[in-house]
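J.: sequence first, then the predicted structure:
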Amino acid sequence: MIKYKSREEVELLREAAQVVSRTLGKVAEAIEVGVTTLELDAIAESYIRSQNAEPGFLGLYDFPNTLCVSINDEVVHGYPRNEPIKDGDIVSIDCGAILNGYYGDHAYTFAVGNVSEEKLKLLKVTQECLEIGIAQTKVGNRLGDIGFHIQKHAEAHGYGVVRELVGHGIGKTMHEEPQVPNYGRRGRGKKIKEGLTIAIEPMINLGTKKIKYLEDNWTIATLDGMASAHFEHDVAVVDGMPEKLSTFEYVEKALAKKK
């Protein structure tokens, strides 16, 4: 059952989402060639706790860390390791936080060092897919409209859209109804109503849409070994229109300072 949120609940969700946005900003400040993803994980956990919040992923479904870190051909759910990030890697950082009983869930894929034009285009198109999906999240549309337009944009560039992993409702639990696929048919699915709060998260592959689980039983990677990108925002329907609860502002400011 979908749990539609009051204005007060939307604001609480926004506060949780903004903790995650600022955390990703801290990650953006630190991420570079030679840094390990375990170091990034420690930075994220420390910052979240400094905000009187709790890491949303740590212990969820027995996940062992604060961040999900997925590199190059890894799609999602990779965990931090004591291995340095290499020049040319793309690194998906997915982060969650709990504040005042509500969850924030937010992701950004970073280009580290000298990244190929092929990968950079994948990141650009995947982020465009996210914005396109958000724009469809309004009263009068259906959930299928979100996935349809994401899929259309990704496939127009020859990319694969992951089917097995989807966006989701968000609130007092990380994963609520409804599921929000990144593919679908226009005009299908549940009607979008006032107070809907969802995490939209396109997972777009440079090659095949097919995926595989790695031996660690967490990390999901592309079947063909080609790169994958992942961007995510928390979104609420307010006055009939989509409103982002999370922001890439802190990430973009941190990255701009490095140029």
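T.: Ah, there it is. Note that the structure is a prediction, hence the values are computed from the model and not measured. Numbers count the residues shown, from 1 in each chain.
J.: contacts, neighbours, all on C-alpha from now
T.: OK.
J.: work out the gap between stretch 120-128 and the centre of the chain.
T.: Here the centre of mass of C-alpha atoms in stretch 120-128, compared against the chain's by Cα atoms, centre = their mean, to the nearest Å, lies 13 Å away.
J.: and the comparison structure, right after this:
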Amino acid sequence: MAVDLKTKEHIRGIRKAGRIVAACHKALSKRIAPGVTTLEIDRFVERFMLDRGATPAQKGYKGYPFAICASVNEVVCHGFPDSEPLETGDIVTIDMVADVDGWKADSAWTYAIGRINTATEKLLLAAEQSLQDGIKQAVLGNRLGDIGYAIQARAERAGFDVVTAFVGHGIGRNMHEYPEVMHRGVPGQGIALEEGMVITIEPIITAGRADVYIAQDGWRARTRDGAWAAQFEHTVAITKEGPIVLTRWD
């Protein structure tokens, strides 16, 4: 299967969507607090996107009914928003995809609800750092295995594990495109990174074992041992100048 390489014009289109995603996450960071429900967050995100000329691409995708995925504590991804208030000490991953003029950008972020304990702080730090280490490897001359290895090495040094049941992916006109981006890997192996590739890097790091199961709703993935998990994700373009993060908050 061939990678759909993007032109500079295509990347500008994805960047437009990425800026809305980033602005929405930045706005959420000031609104998420104890007592807020993930259903309220879902409604805020959908309105935020629509007001700025974007549509929430996840809504309706394979029948998914919400604008965001909201994954609390041991839910690793694809959590349904609901009316249960978030509590102090919780963590919640908000994953969203904006579509602007047919171009899509994807980003997830794990938020602390009020004060969290030291162990959870370490989990969030390791998860965010693993994403940043993966992005640093997204350069011409490297392969996807270099990205996965950097993520895995950071997580394991911190005493955590990487969930392998879910992967990053190419993105552009479609939410999920070739190739798959694994978050474990062997340096020098995998598909070579080419100019014009646009991918998501989205490691999920868990404080326990990496084994997960899917809930009866067919969407929510949880850790089997009940350990909490954190995820940070950016949409990244591979260019001659190095990786360009199209969903940066700044």
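T.: Perfect, I can see it now. Predicted model only: the values in this text are computed from it and were never measured.
J.: how alike are these chains, TM-score-wise?
T.: Superposed pair, TM-score by TM-score structural alignment, normalised by the length of the second structure: 0.98. Supporting alignment: 249 aligned residues with a Cα RMSD of 0.9 Å.
J.: and residue 83 of the second structure, that one's in a helix?
T.: No - in this structure, residue 83 of the second structure is coil, not part of a helix, as judged by DSSP: H, G, I helix; E, B strand; the rest coil.
J.: distance of residue 73 of the first structure from residue 211 of the first structure?
T.: 10 Å (Cα to Cα, to the nearest Å).
J.: then residue 107 of the first structure?
T.: When distances are taken as Cα to Cα, residue 107 of the first structure and residue 211 of the first structure turn out to be 19 Å apart.
J.: quick check: residue 211 of the first structure touching residue 222?
T.: Yes - with contacts counted by Cα atoms under 8 Å, residue 211 of the first structure reaches residue 222, the gap being 4.4 Å.
J.: who has more neighbours out of the two?
T.: Using other Cα atoms under 10 Å as the criterion, residue 211 of the first structure and residue 222 rank with residue 222 on top: 26 against 20.
J.: quick check: the more buried one touching residue 204?
T.: No - between residue 222 of the first structure and residue 204 there is no contact under Cα under 8 Å: 9.9 Å.
J.: mutual contacts of these two, please.
T.: Jointly contacting residue 222 of the first structure and residue 204 under the rule Cα atoms under 8 Å, 6 or more residues apart in numbering are residue 228.
J.: ranges for the helices of the first structure?
T.: Ranges of helices in the first structure, per DSSP state H, are 7-30, 37-50, 117-135, 143-156, 249-258.
J.: packing partners for the fourth one?
T.: Applying 3 or more Cα pairs under 8 Å, 6 or more residues apart in numbering; DSSP states H and E, one finds that helix 143-156 of the first structure makes contact with helix 117-135, strand 160-161, strand 176-180.
J.: with mean neighbour count and distance to residue 59 of the first structure as extra columns, can I get those in TSV?
T.: Converted to TSV, these look like this (neighbours: other Cα atoms under 10 Å; distance: least, Cα to Cα, whole Å):
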stretch	mean neighbour count	distance to residue 59 of the first structure
helix 117-135	19	27
strand 160-161	24	28
strand 176-180	19	18
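J.: for residue 230 of the first structure, which of the helices of the first structure is the nearest?
T.: helix 117-135 (6.9 Å; Cα to Cα).
J.: ok, average deviation of that closest one from the second structure?
T.: Compared with the second structure after fitting, helix 117-135 of the first structure has a mean deviation of 0.5 Å; criterion: mean Cα distance after the TM-score superposition for the first structure.
J.: still on that earlier bit, list residues touching both of residue 73 and residue 211 of the first structure?
T.: By Cα under 8 Å, 6+ apart, residue 73 of the first structure and residue 211 have these common neighbours: 221, 222.
J.: ok, now which ones touch the equivalent of residue 109 of the first structure over in the second structure?
T.: Using TM-score structural alignment, the equivalent of residue 109 of the first structure in the second structure is residue 110. By Cα under 8 Å, 6+ apart, the contact list for residue 110 of the second structure reads 91, 92, 93, 94, 124, 230, 231, 232.
J.: please apply the same query to residue 183 of the second structure.
T.: 147, 148, 149, 151, 152, 162, 164, 167, 168, 201, 202, 203.
J.: just the buried ones from those residues?
T.: 147, 148, 149, 151, 152, 162, 167, 168, 201, 202, 203 (16 or more other Cα atoms under 10 Å).
J.: my guess is residue 143 of the second structure meets residue 193, correct?
T.: Yes - between residue 143 of the second structure and residue 193 there is a contact under Cα under 8 Å: 5.4 Å.
J.: quick one on the thing from earlier: now distance to residue 43 of the second structure too, for the contacts of residue 183 of the second structure, in CSV please.
T.: Formatted as CSV, the contacts of residue 183 of the second structure follow (distance: Cα to Cα, whole Å):
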residue, distance to residue 43 of the second structure
147, 34
148, 34
149, 37
151, 33
152, 35
162, 31
164, 30
167, 27
168, 26
201, 26
202, 24
203, 26
